[in-house]
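Asks: Give me the fold of what follows.
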Amino acid sequence: MEKVTRRELMAFAAVVAATLLMLPPFGGAAPAAAAATGAGSNCTRRCGNISIPYPFGVEPGCYHAAGFNLTCDRSHHHQLPKLLLGDGTVQVLEIFIPNNTARISSSRVEFTYADHGHRANGTWGAGLPRGGPYFLSELTSYVMAVGCALQIDVRGGAHDDLLGSCTAVCPPSPQYSGDIVEGTGACTGIGCCQANIIIGYSFYKIQIHTFNESMQGDYSVYMASDVPILNGNIFDGVETLPAMLEWVISNSTCPYMPAPECRSAHSFCQDLGASGHGGYGCHCDDGYHGNPYVPGGCQDIDECKYPDIYRCYGDCKNTPGNFACLCPSGYYGNASIPNGCRDINECQHQEAYSCYGLCQNFPGGFHCHCHDGTYGNPFTKGGCVTVKKSFTGLSIGLGVSGGTSLLLLALGGPYIMRKLKLRKLKKTKQKFFKQNHGLLLQQLISHNTDIGERMIITLRDVEKATNNFDSARVIGGGGHGVVFKGILDLHVVAIKKSKIVVQREINEFINEVAVLSQLNHRNVVKLLGCCLETEVPLLVYEFISNGTLCHHLHVEGQVSLSWDHRIRIVTEVAKALSYLHSSASMPIFHRDIKSSNILLDDALTAKVSDFGASRYIPTDQTGVTTAIQGTMGYLDPMYYYTGRLTDKSDVFSFGVLLIEAYSKEAVCLSVCR
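Replies: Next up is the predicted model:
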């Protein structure tokens, strides 16, 4: 990582703060659906923007048992109500039914001092009920100390077993300019340290030993989950960080199947005895999702609606708890893998397909005709009969009286053939236009006549612009196709051609056209039009000449972007996201913000591109539950685990992009794809 001055670091921090302020405020995303319980309609099922599914509840009779009772604190005027555990002070940020977890706000650990300030003792978990039903998640949680010349020990359990320990040393000199944080966001041990918590409890004892003279107040200690660090000063003044709790039903293991609280059909019980603490959780069977704690809460998943999760490259058919993926009619093979379906050559087994004439195979089917000199029904044995040849006299008569007609036919034949060929080509174009949802696209943009007229581009114009799709014109590939460089109406354009023609990609194509046709922002790539007259849909964009941000940051041979350029580029991306989320006619969530989707023009102005995965969100909603799409490394974990897409999903991806631009470190090995 290149060294930066303190002024540059402060400037970068200012940009981070400004862009986050510019984006909509961060809040808890609601789970997929609020479950109704048998406790009646008077149960509070939402506090602010947080859903309260059973077995949790606020009023008596609305929750499973003690420990699952919550308080909705509405005493803070001009603020959203706060959801609290029990009657206490621990704030709940989100509740996740599928994996039996809850995200809370974890306060900074407070200490009392001993040994003249060389040792300090503290505790964590004072607001949690002792013995359950909550335990700190041991999968994602850790203790973290910000400071130096200290050792931190975490103990728990009946015998105060050592569960985690780390040591932070001071920089070797005041002029030290090395990193205190690794590229992954973890502490290096210089100025801060962290250690995983190996066993989940509801209460911990924490002890700090200092190696220098008394350092009271010169450090901060947190118990947290999945919180990356940007620099050693990021926690100055921070009082709370998110932590993940696991929760269990009762204090026993699964007594029998089904367990009492697994009330829904298609649910099962699983022991979740964290660290020896008895308890179980309920889950929906494979192929179902929802709330297993309420009757009818587990609903069948229509896998065919989520092709990015349940891969099917043929005809998808939903079944209860499962789905069938079959090759289309006329094909055979494995439809669950790309190109797994192969054409059946029916003509190799004509009788099996009842063809007793001339068979001609084509992809997905075949034609069956009577042989030359015969006519009739070729799909039955003996159905084709020979044409009778007793027309000699008639032929002579025609030869004498129709010579002129034959001459006219001979002269006009080429013209007739040309007209027939043009008519066939026109029908083919109309077929592809309909197949590619051209009528749907016209409806989507029909409210703006000017847009509708300029958006539809003919195949003839596209072929002329690309020199009939000359491979020498290929300039790259996006997430959904190959990109050609061309000239259209005396302007240089980029023409995107899809790689695979399947129904879901045609839907993504129409989605991208509908989204981009409504946008007008200097930092969003401009869509000039589309062509629907080919089997493969085509998009025509403004040509952005200077590659992607990813190539400038990571690909060898590119000119390195200066610090000022990187600051400006990420600021422009933030402005584009703010426009998409707040200023567009209907909020748009991009779903795939990454450095390879940020194009740069000659002036290094950022242009957000590739809207194939984008979603419109109704103005009266804060999010939508949908199939998971995006790029690992940039993907919002909450969206990945819950399927709930909100504006914060784009904000998380932007945060990763921000760190990537700051550090110039690649997010993953397969960069710039």
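
Asks: When you work out contacts or count neighbours from here on, use the C-alpha atoms and nothing else.
Replies: OK.

Asks: OK, contacts around the residue nearest to V474 when sequence neighbours are not counted?
Replies: Nearest residue to V474, sequence neighbours excluded (CA to CA, 6 or more residues apart in numbering): F484, at 4.4 Å. F484 makes contacts with 466, 469, 473-476, 494-497, as judged by CA atoms under 8 Å, 6 or more residues apart in numbering.

Asks: want to put them side by side, so please do this one too:
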Amino acid sequence: MKRKKKFFKRNGGLLLQRELSSSNGNVEKTKVFTSKELEKATDNYNKDRTLGKGGQGTVYKGMLSDGRIVAVKKSEMIDEGRVEQFINELVILSQINHRSVVKLIGCCLETEVPLLVYEFIPNGTLLQLIHDANEDFPLTWEVRLRIATEIAEAVSYLHNKASTPIYHRDIKSSNILLDDKYKAKVSDFGASRSVTLDHTHLTTIVQGTFGYLDPEYFYTHRLTDKSDVYSFGVVVVELLTGLRAVTSTEAQEGRSLSSYFTHTMEENRLVEILDARIEKDASIEQMMAVAHLATRCLDREGKNRPPMKEVAFELEAIRMGQKEVTSSVVRPKQNFEEIEFSTIDLTTSWEISSSSTQICSSIEKASSFDVQPLLLNTK
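Replies: Below you'll find the model as predicted:
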């Protein structure tokens, strides 16, 4: 009992109690599991039960006593920063109720490292679906457009309809899970921030994932809802092109996917980089409409990017084939020399900035299926 009390305090129990007292009581709906319950559910955290491993922890597949299949997230670190992220994720997720956001079931604080328990999402990540062959479920244009719309609606909900606006800060294809019907579920809220209505931005430590990180936020540390818009734009480009956020193709030109894409749009060569798997079943008008929308999301200046509410509306309109709406999205072909596509090469930026940047969490070599997150504190 003494050990459990010690772990409860160290794992943020007091911080959670403080958050509970200042919240609307939503967190109380979350089940508090005992350590024995989760040990049994995960077969003592058997390695064979591992679903994934990232910068913030390891996720295990488990089965509760009532037969429900769950995902148990076990944090890797005990330091104060990690504990705050854990409690932050718990409080934020407890207030979210949306079909395209992963559902939090409960937590456990009496173990050596804190634990979160989520609904189990069976079909992996969007990143895996895009980049790994899946003969059982072809990634058609219709599916891609639906998934993009579902993600946009979820992020729009976070920005506009949650109890307080929430900025996710780490929208990327590996944080989009796919359920049994391959519907999108936004996950991993450890880096997210709630924002009071009287604030238009936050000044924070730069946190996000290389390749998806808003360049304006990278340089100014001013976090706004438009930072999520930028990251979402990168995901849309992944869906359009089948390319990774950072790949050898772009590296040869010294550019991230976002700058490579905007440069291609500038030269009116979109067709050359579209994913060959969707050329036969996709409408060129729809692809062009989505590409132009992605370009707007990737604008260097956040003020020029559309809000997620507008993005979700336009994607749904494109998907439904509403000509009166899509005609405003699909702009007439212009001489792209007349349009200034001012892009930032984050590959170069990272190399230049690293000498004067304190890295607060180690950046390991990216695996074959993910791009590592950044946690930067520029002084």
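
Asks: hmm, back to that, which of the helices or strands spans the residue nearest to V474 of structure 1?
Replies: Applying DSSP states H and E as the criterion places F484 of structure 1 in strand 481-488.

Asks: and T626 of structure 1, how far is that from Y616 of structure 1?
Replies: Distance of T626 of structure 1 to Y616 of structure 1, computed by CA to CA, to the nearest Å: 12 Å.

Asks: Pull the residues that contact whichever strand or helix holds E324 of structure 2.
Replies: Per DSSP H and E, E324 of structure 2 falls inside helix 323-329. Applying CA under 8 Å, 6+ apart, the contact partners of helix 323-329 of structure 2 are 289, 292-293, 314, 317-318.

Asks: From N134 of structure 2, how far out is G233 of structure 2?
Replies: Computed as CA to CA, the G233 of structure 2 to N134 of structure 2 distance reads 24 Å.

Asks: Compare these two and say which is more crowded by neighbours.
Replies: Each of G233 of structure 2 and N134 has its neighbours counted (other CA atoms under 10 Å); G233 has more, 29 against 11.

Asks: returning to that earlier point: restricted to strands, list the contacts of F484 of structure 1.
Replies: 474-476, 494-497 (DSSP state E).

Asks: Just the buried ones among those residues, please.
Replies: 474, 494-497 (16 or more other CA atoms under 10 Å).

Asks: that older thread, show me which of T626 and Y616 of structure 1 is the more surrounded one.
Replies: Y616 (18 against 15).

Asks: how about that one, what does it touch?
Replies: Y616 of structure 1 makes contact with 515, 586-589, according to CA under 8 Å, 6+ apart.

Asks: repeat that for 6 Å
Replies: 587-588 (CA atoms under 6 Å, 6 or more residues apart in numbering).

Asks: any idea how far the aligned residue in structure 2 for it is from T58 of structure 2?
Replies: Residue correspondence to structure 2 (TM-score structural alignment): Y616 of structure 1 is matched to S194. Distance, S194 of structure 2 to T58 of structure 2, using CA to CA: 24 Å.

Asks: about what we covered before: which one of the contacts of helix 323-329 of structure 2 is nearest P215 of structure 2?
Replies: Of all the contacts of helix 323-329 of structure 2, L293 has the smallest distance to P215 of structure 2: 18.1 Å, by CA to CA.

Asks: element containing that closest one?
Replies: Using DSSP H and E, L293 of structure 2 falls within helix 284-297.

Asks: what range in structure 1 matches that helix?
Replies: The counterpart of helix 284-297 of structure 2 in structure 1, using TM-score structural alignment, is absent.

Asks: which bit of structure 1 covers whatever helix or strand comes next after that helix?
Replies: Remark: after helix 284-297 of structure 2, the chain's next helix or strand is helix 308-320, criterion DSSP H and E. Across structure 1, nothing matches helix 308-320 of structure 2 (TM-score structural alignment).

Asks: How about stretch 119-127 of structure 2?
Replies: Mapped onto structure 1 using TM-score structural alignment, stretch 119-127 of structure 2 covers residues 542-550.

Asks: end-to-end on that stretch?
Replies: One end of stretch 542-550 of structure 1 sits 19 Å from the other (CA to CA).

Asks: Return the set of buried residues in it.
Replies: Within stretch 542-550 of structure 1, the residues scored as buried using 16+ other CA under 10 Å are 543-545, 547-550.

Asks: Compile the residues you listed into JSON lines and extend it with columns for distance to K648 of structure 1 and secondary structure.
Replies: As requested, these are arranged in JSON lines below (distance: CA to CA, whole Å; DSSP: H, G, I helix; E, B strand; the rest coil):
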{"residue": "F543", "distance to K648 of structure 1": "30", "secondary structure": "coil"}
{"residue": "I544", "distance to K648 of structure 1": "28", "secondary structure": "coil"}
{"residue": "S545", "distance to K648 of structure 1": "31", "secondary structure": "coil"}
{"residue": "G547", "distance to K648 of structure 1": "27", "secondary structure": "coil"}
{"residue": "T548", "distance to K648 of structure 1": "24", "secondary structure": "strand"}
{"residue": "L549", "distance to K648 of structure 1": "22", "secondary structure": "helix"}
{"residue": "C550", "distance to K648 of structure 1": "22", "secondary structure": "helix"}
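
Asks: Great, nothing more from me.
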